[in-house]
Each structure stands twice: as structure tokens, then as C-alpha cells.
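In: everything below, folded, please.
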Amino acid sequence: MTRVAAYVADTGATRRSAGAVAIRLLPVTDALAVVSCLLFAHLARFGVGSGHDFLIDRFRVDYSAVTALTAVVWVGALYLLRPRDAFAFGRGAEDWRSALRASGAVFTGCAFLTMLLQLEPSRAFLLYAFPAGTVMVLASRWAWRRWVRLSVAESPRPTLVIGTAGEVERIERTLLADPLHGLRVVASVGDRSGEAMAPCDEDWFSEVRETARLHGVEAVVVGSLPTHATTASSAVGLRRLAWELEPEGVQLLLAPGLESVTPSRIDVLHFAESPVILVRQPSYAGGKYIGKRVLDVVLAVIGLIVTAPLMAAAACAIRREDGGRVFFRQQRVGVDGRPFTILKLRSMQEDADRALHGLAALNEADGPLFKVRADPRVTRVGRFLRRYSIDELPQLWNVLRGDMSIVGPRPPLPRETARYENSARRRLLVKPGLTGPWQVSGRSDLAWEEGLLLDLSYVENWSVSGDLRILAKTVRAVLSRTGAY
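Out: Below you'll find the predicted structure:
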């Protein structure tokens, strides 16, 4: 048993109540979102006291009654399908899924009744009310999630970790990387020296129970149970562990070590009585790549138009400094190892490539990279361009041509790929990007292995929504100038 950190539970009431408060008030904010959107849609389409009627067979029903009934049914569906676990609220996707399921069920029900009874409702009313109402509900839930996560981050739950030395270290690192999940490791079960854990017997369960009580533990994260357990199987051991923790109200979480896999690639299947985790293989073709290409073209066109004056000013500054060429062209390696010519604003002296060999001893990067923080080849204007990544803007033309994407791994040099191991070559399964996870996480300050892990995770788990988040982070990274040299 290893004590990891001291813990002072001085605001436990806030920690324990944040999720419960959100669950309790969620129906109220859902109702406000739905009613406000339906009311606005009704007033925009029919006005106040307009007397518009909805025909049902030979009967006339005022649209006000239809709007009110829709609101009641929709709010009722959201209430019945609402998330109920206060601990899970803000930590999983059920908050979103329940809202989408409820809204989808109401919309489908309305469409079915319309076809069955051959009704002719106002299409303008429905086409505004349902999408806008769903967006408003999701926005209110996002606000609740954010409030809950910030609340638990200020007063994290004391957490016990069970597993091998490597698993305990991995789980601690994961929890520290995301404090908004509100878990803080205070103790662990497992020998950090690498020796096997104690047998999973009565004494072991008693020790876990007492440790949880001693440290006021509210969550237990399990990487693995002892492999030489005296119980029939690990499943039986987990069930027994849950029984031991139940009287104390302690949450039990399993951490199977899928750090580089996003939730969108994970499903839980059930074979007989046993849950099985399905990890979908990454896809490098198909419909979502069409969406990515459309996004690339749109953003590249907009970017070239918006930044044209800035690039023109930079070009004038480059010519004025030394009279040399404005653009720098260089061979890079793209998707599937295909070479292409990258375009940049020149930030170095004209003979920079010839001077490279003389600077080998100054290299500050590890792996196949070459980086010098105070590179003597960089010009005065070039240093400013690099600081704000202005020299990268012409690569929007590469994006428009299809050589690159707006978001992706950094485009490597041929000499770098020549030194790649098999794992690093997976970076070439997608198009290189103008920005990417490496650039928003420290840029040149990152070690090769750290950046490689970020890129490999992106390659296997990328999504359009994830690309948009990276773009938003890029603005902050450029303004902060961290790792830019």
C-alpha cells in the first residue's frame, strides 16, 4: 500500500453536490430551452392571436394548442430520458446522447403522426423549432457540464488506484492531465518496485476497504487486479471489490489502458453475461474524408483572401532586407510517402541549406528532427515571421492543391522520414497539416517522442470536430509564441 499525496477535504459538500444539483435542475433548463424556442417559432410564424388553425380531419385546432402540446411532449421526453448518475454527469457522452435521443424521438413521432393522419402542419414552424430547440438544449447542458467540471476540479474526489506499478503511474498521469474530471490520487494498491501485488484474498479486500475509509476515498480506479488471485476470475474479484466498496458509497471505475483511443471508436458489447470492449479500427478513407476535404478547400480560400495583405507586406519586408527571393520551396513528404513541394515565406538566408551541415553540432532536437533555438541562418524579418507563424501562410496554397490539409501532422523532410521507425511511418497515413496537435501542444519545445505520440493519436482518432478544436487552440498557440523559433 503506497500513500501518494495528502488530501484535505474541506469543501466536500460542494464536490458531492455539483453533479446532483445539475441533475436536479436539468429538467428546468431543458424546459426553458424548449419552450423559448417553440414560443419564438410560433410568434415568428403565426404572430400573436392570429387565429391560425391546424386541421385534423374535420376539426380545427388552434396552433397555440399544437405548440403547447409539442412543448409538453418534448419536455416530458427529455425528463424521462435525462441522465441520472450525478458522478457520471459532465464526464461522459450520456448528457448529449440523452438529449439527442429525446429530441429525435419527438421529431420522429410528429413525422409519423403527420403521415398516418395525412396532416399538413406548418413546415416553417417545424423546421425552425426542432433544430433550434435541440441546439438550445445541448447548449444548456454544455453550460451545466462546464459548471460541474469546474466545481469538481476545485475540490477533487480523493481516489484510490489499484494496479501494477506501470498502471498506477499511467492512471496518475492521466488524472493529472485533466483536472476537470475532479479525481485526485491519494493512495494506491500495488508495489512501485515492480514486484507482484499481494494475493487478492480476504486480507487484500480488507486492506482496500480500510485504506478507502482511512483516506476518505470516494472513487477507486482499477487498472488490474492481482493475476494470481485466489478468486475464480478477475470478474469475480471485481464483483467482490464492488461489494466491499458499496457500503461506503465509493464509485468503482475501470481503466483498461486505452489512452490513445477516443470514445467514438469504443463500444461495449455483451457476450452472454460478460461485457466486452470493442475498439474499432481507424479508417483512412470514406465519407468523413470528403467532409475534411470540403472544409480544407473552404478554409484555404477564405484564408488566402484574408491573409493576402499580410503576406504582401511580409514579402515587401523580405525583399527590402536582403533583396533575395520571397518564397522558399522545399521537398516534403506527404500522405503515403508521396513527395511534394511546400511553399513558405523565406525566413532564412538564401544559402541556408548549404550551411546546414556546419550547424549539426548545435542541434537541440532529438530523434530525426533538427532544431536550433538561436539559428544563425534566420534573418531579422524571418525571426518575426516565425514568431507568429506568418511564414507558414503560403501553405494555404498547398492545402488548396490537395498536398496538405488544414489540420494534420507536421510535414516531414525526406531526411527525417529516412530515419523513421515503423511506428513513426504511421504519421504518413494522413495528409500533413498546416497546424496540428504538435503545434498546439508546445511546437518545437516538445521532445520527438512526445510529439510523435500526439501525431499518432491524431492519425487514428481524428474527426472534423476535433480539427475545429485544434484550429481554435492554434490561435492561442500563435499568440502565446510558445515553442516558436
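In: make it CA atoms for all contacts and neighbour counts henceforth
Out: Noted.
In: what residues are up against residue 33?
Out: By Cα atoms under 8 Å, 6 or more residues apart in numbering, residue 33 lies in contact with 133, 136-137, 140.
In: quick one: the helices in the stretch 351-485 of the chain?
Out: Along the stretch 351-485 of the chain, counting by DSSP state H, counting those that start in this stretch, helices occupy 380-387, 395-401, 414-417, 448-461, 464-480.
In: would you do the same for the sequence below? I want to compare the two.
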Amino acid sequence: MTILSERSTRLAKSAPSRALQALPVTAFGIDMVLLLIASIAAMIGRANLTWLDESTNLTSMVNDVAPFLAVGWILMIAIVGGYRRSVFGEGTDEFKRILNAGVYTAALVGVTCYLMKYQLSRGFFVLIFVIGTILLLAGRWMLRRALHVARANGALLQQVVIAGGEAQIDDVAAVLRREKWLGYHLVGALTPAGVPGTETASGIPILGDADRHDDIVGLEGIDVIFFTGGSRRSAADLRKVVWELESHDTQLVMAPAMTDFAAERVRTRPVGGLPMIHMESPRYEFAGRWAKRSFDLLGSGALILAFAPIIAFAALQVKLHDRGPVFFRQTRVGKDGREFGCFKFRTMVVNAEAMVAQLQAEQGVDALLFKMKDDPRITKPGTWLRRFSIDELPQLFNVFLGDMSLVGPRPQVPREVALYDEVLRRRLHVRPGMTGLWQVSGRNDLTVEESVRLDLYYIDNWSMTQDLSILARTVGAVMSSRGAY
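Out: Below is the predicted model:
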């Protein structure tokens, strides 16, 4: 027996991803329960809407209509694909389908009642579809969160093999390993002229030859095969592979060797049977337009008013500690390389800047994104100011003045920017922000490389929706104090 067949046998005997087949059934059960709750809530809510003068017998109407409405709603979710296994776990497609199903069902019920001249309570109609849609979306969100937690703990994983060139395989594998919530357990790889028992540069076991038909269709216990670039296999050969795997219940995924593209920038158009992937240009120019600036202006103004008591209390604590300056104004580099004075509450000793070179020498690091735990320069009030990011609240005034944005890459000092290469200088295409993607993804616990990658992803894939998501996640990141020092 070959190494490949031995590995396949072991996978077939222990495929935990089979539990994923229960996801549609689980979602179906949750949806039924939530629609029952929505029906009861709508009936109670309508009974308390005394200002609605309707002669409808509410109890009789609910008994007649609610069961058919719930069944029709569930059928509509199924029709629009809300129970397909492919929609669970990632992306916004699942939520769009649930929302569409609610709209279509409401329209169908409204038209049917009108044509049949059925006196359906307007209050009940509005309440059940509003409450029902919200509950269904919340239920799917909780199911997704539970799925992500299970995957992070090693459950409900799909067994994955990547086929292609070694360099391309390692690129795709880096994404799958980093994004554990996707639930892909990388078993091995198939490379051109691959020798079983060897490994790729990143340590992925090679199971066989990507260009040999038998090595691909002979895989058992595999849920997903990623095909990436670097293989010599023709389109006709790949089509035969698809036919051969029909009976294996194995998904085939084409994974171009391109990473860090948001879904909004990717468009797929089949042309003559050939799927063409269109990639939109980076979107950082949109981050400098009036919509984002208006949002920053209104948002920072509202937050300054809301946090005024906290700002005053923090200022008093800093001043009383050592009678030094309350604010620390440091020159930072903003959009297009323009320098500005960045405000913060002073959290370090007065001569903190003079100690930087010595600390860098002791730590053995350069100036780029310099941070250290247990920094001896931090004062007593500075500890809790940093832990909850209160020290950065004065930057709301920088946002209001237009030097910064609420969301964006963190501003850095000129000596750090001087170390930028061509790639890092892309951070200067947008206004720096008070919070950003890497802050809500781990803050200072991330490596420099990971922080840079997240900043560049934000710049190239900017959207207002992403900004709102980052602001919402910032609250959780600040309250948990994870990675803050």
C-alpha cells in the first residue's frame, strides 16, 4: 500500500467534517423555533396596539394564517438557498438570502391576501415580518459564532488538499492556517512531479503528483480540493477530474494565487464556459472623499461631547501624578506624508523620548512599530489609561481638525516612516486613524508583518461598511484590553 492510500484510509476513518452535513438541519430547526416565537410576539404586540381599529378576530386569524405563513417562509428560505451547506460559516451571502426570503414572503402574503380579499391584520402582518426577520438573522449569526468557536477548538473541520505549484500552495496554505474560523484542516498537497513523503517549503506534506489523474481521484476522506496555479494540467484534464469526483462528495475550489482581496473587489463572469475573475482597483481613493470625512467630522464631534467627563477626569489624574504636562503632542506623519501634531494624554515620564534609543538597543529592535511590554517609562495613571485606550481620546480633536480619521492605519513618527519600503508607503495613501483593522485583530500582540498586512488590506479594500464594523469591534477590543500595553 502506498503512502497516499495509507493516508487516505486514515482520513476516511476519521472525518470529523461529516458533522457539517447536520448544519442545514440545525438551521432549519432554529428557524422553525424562531418563527414560532415571532408569531407569538406579533400576536401579543398586535393585541396591545389598541389604536389600530380592526375588526379582525385576532386569535382565529393567527390560528388560520400563522402555520401556513411559517411553512411558506421556511420554504422561501429553502428556495433562495438559505439551507445550502456552502452559505454557512463565512461571507454575507447567508444573511442576504435570509433577508430576501423575508421580503419575498411578505410580498407574496400581501398580494395573496389582497387577491383573495382576506382581512389579515395589518399590525400582525408588520410585526411578524419585522420581528421574524430580525430573529432569523440573529439566529444565523449565533449559529455562525458557534460554528467559529467549534472550529477554533478543532471541531467541524473540513479535510483539505491543495493541488498546484509549491509556491502557490504555500501562499494559499498561509491564508487557511491564519483564518482558522474557515474550518479548513490542511492535510497535504499535490505538486507537479511530487514525491510522497516529502514536504513543501512551509512544511506541508506532499501526497502525490498534481498532474497524475490517479493521485487526485484516489484521495479518500477529503472534503475539499483547492486547485491553484503551477500545475501543468489542461482544462480538459481538470474537467475529467470534476467528473471523476462527482461520486466522492468532494468540493472543488479554484484558488488563484492572490490574497487579501475583499469580496467587494472580486467579480466572476463566465464567458464561453470560462470563468473570468475580475479584480477591481484598490479603493483607497474612496477613503479620502467627502462621505468618510463627513462621517469623521460628525462622529468625532459627538464622541468629544460624550467623553467630555472622562477626558476631564483623565486630565486631572495625569496632572496630579507628577505635576507634568497633561498632553503629549508628538509629530506624526499623516496622509501623503504630511506631518501633524498628534495629541495624547501623557502616559510616560517627562523624558520618555530620550530613553527610546537605549530601550531599542536593549530589546534589539529598530524603530519600526516599536512597542514593548512592561515599559519602564509608563507612569501609574498611564497604565490604566493605556489599558482602556483612554490616552488616545484627545486624538478625537485631530480627527475633528482633519489630520486623522476615526478608522485607518495608526500614525507613526517620522523616524519610523523613514524605514518604510515601497510597500509600507502605501499606508500614507489614507488618513491615519484612531483605530484600525489590526487594533481590533489583536492590537500589540500581533507581529509587525501581520500588522502591516492588515493595514494594507484595509487600504486596498476600504468601504464604509468595513469602517463601521471596525468601530463596533473596537469597543470589544478596548473592553477586553487584549494586547494593550
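In: out of the helices of the stretch 351-485 of structure 1, which is the most enclosed?
Out: helix 395-401 (a mean of 21; mean count of other Cα atoms under 10 Å).
In: helices and strands around that one, which ones?
Out: Here helix 395-401 of structure 1 touches helix 287-322, strand 339-345, strand 405-407, strand 433-435, going by 3 or more Cα pairs under 8 Å, 6 or more residues apart in numbering; DSSP states H and E.
In: now with 7 Å?
Out: In terms of contacts (3 or more Cα pairs under 7 Å, 6 or more residues apart in numbering; DSSP states H and E), helix 395-401 of structure 1 is packed against helix 287-322, strand 339-345.
In: what residues of the last one count as buried?
Out: Neighbour-count burial for strand 339-345 of structure 1 flags 339-340, 342-345 (criterion: 16 or more other Cα atoms under 10 Å).
In: then the first one?
Out: Neighbour-count burial for helix 287-322 of structure 1, counted by 16+ other Cα under 10 Å, picks out 292-293, 295-297, 299-300, 304, 311, 314-315, 318.
In: circling back to that earlier point, from the contacts of residue 33 of structure 1, list the buried ones, please.
Out: Buried members of the contacts of residue 33 of structure 1, scored by 16+ other Cα under 10 Å, are 133, 136-137, 140.
In: and of the residues you listed, the nearest to residue 12 of structure 1?
Out: residue 140 (25.4 Å; Cα to Cα).
In: counterpart of the closest one over in structure 2?
Out: Aligned by TM-score structural alignment, residue 140 of structure 1 pairs with residue 139 of structure 2.
In: element containing that match, please.
Out: Assigned by DSSP states H and E, residue 139 of structure 2 belongs to helix 122-152.
In: give me the distance between that helix and the centre of its chain.
Out: 19 Å (Cα atoms, centre = their mean, to the nearest Å).
In: and it, what's buried?
Out: 123-125, 127-137, 139-140, 143-144, 147-148, 151-152.
In: picking up where we left off before, next up, the contacts around the match of residue 140 of structure 1.
Out: residue 30 (Cα atoms under 7 Å, 6 or more residues apart in numbering).
In: from residue 24 of structure 2, how far out is it?
Out: Note on residue 139 of structure 2: its distance to residue 24 of structure 2, by Cα to Cα, to the nearest Å, is 13 Å.
In: same check, this time on residue 221 of structure 2
Out: 21 Å.
In: and if you look at residue 444 of structure 2?
Out: 39 Å.
In: which two in the buried ones among the contacts of residue 33 of structure 1 are spaced the farthest apart?
Out: 133 and 140 (10.6 Å).
In: might one say that residue 169 of structure 2 is in contact with residue 162?
Out: Yes: counting by Cα atoms under 7 Å, residue 169 of structure 2 touches residue 162, with 6.3 Å between them.
In: how many neighbours does the closest residue to residue 101 of structure 1 other than its chain neighbours have?
Out: Nearest residue to residue 101 of structure 1, sequence neighbours excluded (Cα to Cα, 6 or more residues apart in numbering): residue 81, at 7.7 Å. If you count neighbours by other Cα atoms under 10 Å, residue 81 of structure 1 ends up with 16.
In: correct me, but residue 81 of structure 1 touches residue 102?
Out: Yes: using Cα under 7 Å, residue 81 of structure 1 is in contact with residue 102, at 6.4 Å.
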